[in-house]
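Asker: All I have is the shape, not the residue letters:
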């Protein structure tokens, strides 16, 4: 048995009966994905990561031993300043070594460049020094102001560098969600969220763009009374390893209802969208807007072609 772990998360579940394996989602992952190096730093801490396609990966975090600006009693100001400068230089060297290790391990054919974030003058001091591998220094795309320099600063850096990254999927996703938010707060009526509203608008062909969170895991169940007295559909969050679900008693005769069909909701809504010539976008949760889509809107929203009131 050979176990292959996909380089990116699989965002759909499909029950497929055929004489051949269904490999299209895996084949899509084999296409070249642009990769950017991410580095955020100040004199206290630093984080190194990668932007691979539309996913942000944190690889290394570092903390410094640089003393504060207040010196201990008995130390001369000059000696204290010299010790502090040495500690800063050593920390920058550690950051450069960690970043070089991460960035040089990437397939350089798809490595587009390096983004550096942090407060001034820290990032400028680091960029002007010889702390990165000489081949990597040529690939620095720009310096950007960010407030956080731990792992949470990596998404902030991507956001700050959006103009440099305007052609990648992640920035396109951010712009789509921002467009949805704009429609939501306006009086246009061209924003829909929640499964019931999105499904109703898909059925009448009103959806221009369907946005589905990559973290959405749910199944559409058809339940039926064994006596034929009642049938209904419901959506249930998908839990890996859960083999049994009881839909409860029939509201007519009281007998236990049975699950007669299960469909992955992502597959179902995607097929509905295809039939209506609707654009479907899977949204990463690696950035704030994507997390908000999942946590505040249940992972399912739509931009409509026209207002429907549904």
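Answerer: Ah, there it is. Bear in mind the structure is a predicted one, so any value in this text is a computation, not a measurement.
Asker: C-alpha only now, for contacts and for neighbours.
Answerer: Noted.
Asker: Provide the secondary structure category for the closest residue to residue 16 other than its chain neighbours.
Answerer: The spatial neighbour of residue 16 that comes closest, neighbours along the chain excluded (Cα to Cα, 6 or more residues apart in numbering), is residue 22 at 7.1 Å. Using DSSP: H, G, I helix; E, B strand; the rest coil, the secondary structure recorded for residue 22 is coil.
Asker: and the comparison structure, right after this:
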């Protein structure tokens, strides 16, 4: 089974965050963006020209570092028969490993999450990652209006995040129950107040959902007929009117209504990652509370379930921030592994290699460090399981966090 989209995005975000923090001594770091369909031989020809230009750099150190980076990049490109489907991005350059003079030329290559339509070559003191970061931004934003005669809530769904961006009260009184002229006068006043209220909601909706967020779709919801009156009488900006995806009957308006509308709109919003995350987390808690008990949570239990082929779907928070460190004795191949938080990785590695091997007393080790989510993803791919990365900023992500940030839905019960 292939790597899930959520893991691919997690890996890409993590790599871009790391690359954006790296700095070169001078203009020694190469950023190369190759669009879909551009012949590899043309790119190599361009880099050969850059090699000739770089040969004239006065600083010996900078010149050698740039030439080495160009050479390494051209060698890597020769491994490609053609440009990948979405294009190709390569970052290469001399990066310090332990202060001045410790630079080592490193290369990083990745395929964009969407088709790349720009060719870019830059040699700078940093890697140009903004183009890729922009690709990761959620393009589609859905608007939600939850309205009745007393209040309205305006919300947006962007990627994994639902946010109530405005709340409007109407000031409109309830319906008058008495008869006669006073009742008719009261109803006329009430209609005027409703008209004013609907206009205010429409103005706020235009300002937020078109001018600020530029939504691609709109859900209008609420209890009773108010939402229908609001829609059919042309209060909304025509662009929002045309983008209505669904009109939903719900129990509440206002802030609570926005959240309830999201719950009711699953069919409309099925393409959105949030709904998939909600479905997975709910399924997990159903299994935890079920007599079958097809779920485990906690880091070690989940890893054991993956190793034993029992796990079907692993759910993990995107802010797990843990790494797996494996130390192998070069003499006798004895291994020790630890899983620690990222901020303690350097300290723990030093502790692990400062002690003699428990089997042969050697002090000569190989050290391997890997992001824990990527390690679990490799285990999952070996057994046909899958890992899903759950946003920590959502309500469902916080529910997963309460279980220790990691859990698994099982194929069968563990005895």
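Answerer: Okay, I see it. Computed from a prediction, not measured in an experiment: that's the story for all the values here.
Asker: what's the TM-score for these two chains?
Answerer: A TM-score of 0.70 describes the superposed chains when it is computed by TM-score structural alignment, normalised by the length of the first structure; 276 aligned residues with a Cα RMSD of 4.1 Å.
Asker: how many neighbours does the closest residue to residue 68 of the second structure other than its chain neighbours have?
Answerer: With Cα to Cα, 6+ apart as the criterion, residue 68 of the second structure has its nearest non-adjacent residue at 7.1 Å, and that residue is residue 105. Here the neighbour count serves as a burial measure; for residue 105 of the second structure (other Cα atoms under 10 Å) it reads 16.
Asker: what about residue 105 of the second structure, which helix or strand?
Answerer: Take DSSP states H and E as the rule and residue 105 of the second structure turns out to sit in strand 103-110.
Asker: Repeat that for residue 48 of the first structure.
Answerer: With the criterion set as DSSP H and E, the secondary-structure element containing residue 48 of the first structure is strand 45-52.
Asker: Give me the buried positions along that strand.
Answerer: Applying a neighbour-count criterion of 16 or more other Cα atoms under 10 Å, the buried positions in strand 45-52 of the first structure are 45-52.
Asker: State the span of the second structure onto which that strand is aligned.
Answerer: Mapped onto the second structure with TM-score structural alignment as the criterion, strand 45-52 of the first structure occupies residues 151-158.
Asker: how far does the matching stretch sit from the chain's center?
Answerer: Distance of stretch 151-158 of the second structure from its chain centroid, counting by Cα atoms, centre = their mean, to the nearest Å, is 22 Å.
Asker: Run through who's touching it.
Answerer: Under the contact criterion Cα atoms under 8 Å, 6 or more residues apart in numbering, stretch 151-158 of the second structure has outside partners 138, 140-147, 162-170, 201, 205, 209, 253-255, 257-258.
Asker: which helix of the first structure spans the most residues?
Answerer: helix 77-104 (DSSP state H).
Asker: and it, what does it pack onto?
Answerer: Using 3 or more Cα pairs under 8 Å, 6 or more residues apart in numbering; DSSP states H and E as the contact test, the elements touching helix 77-104 of the first structure are strand 45-52, strand 55-63, helix 134-137.
Asker: With the second structure overlaid, how far apart is that helix on average?
Answerer: Once the two models are superposed, helix 77-104 of the first structure sits on average 2.0 Å from its counterpart in the second structure (mean Cα distance after the TM-score superposition for the first structure).
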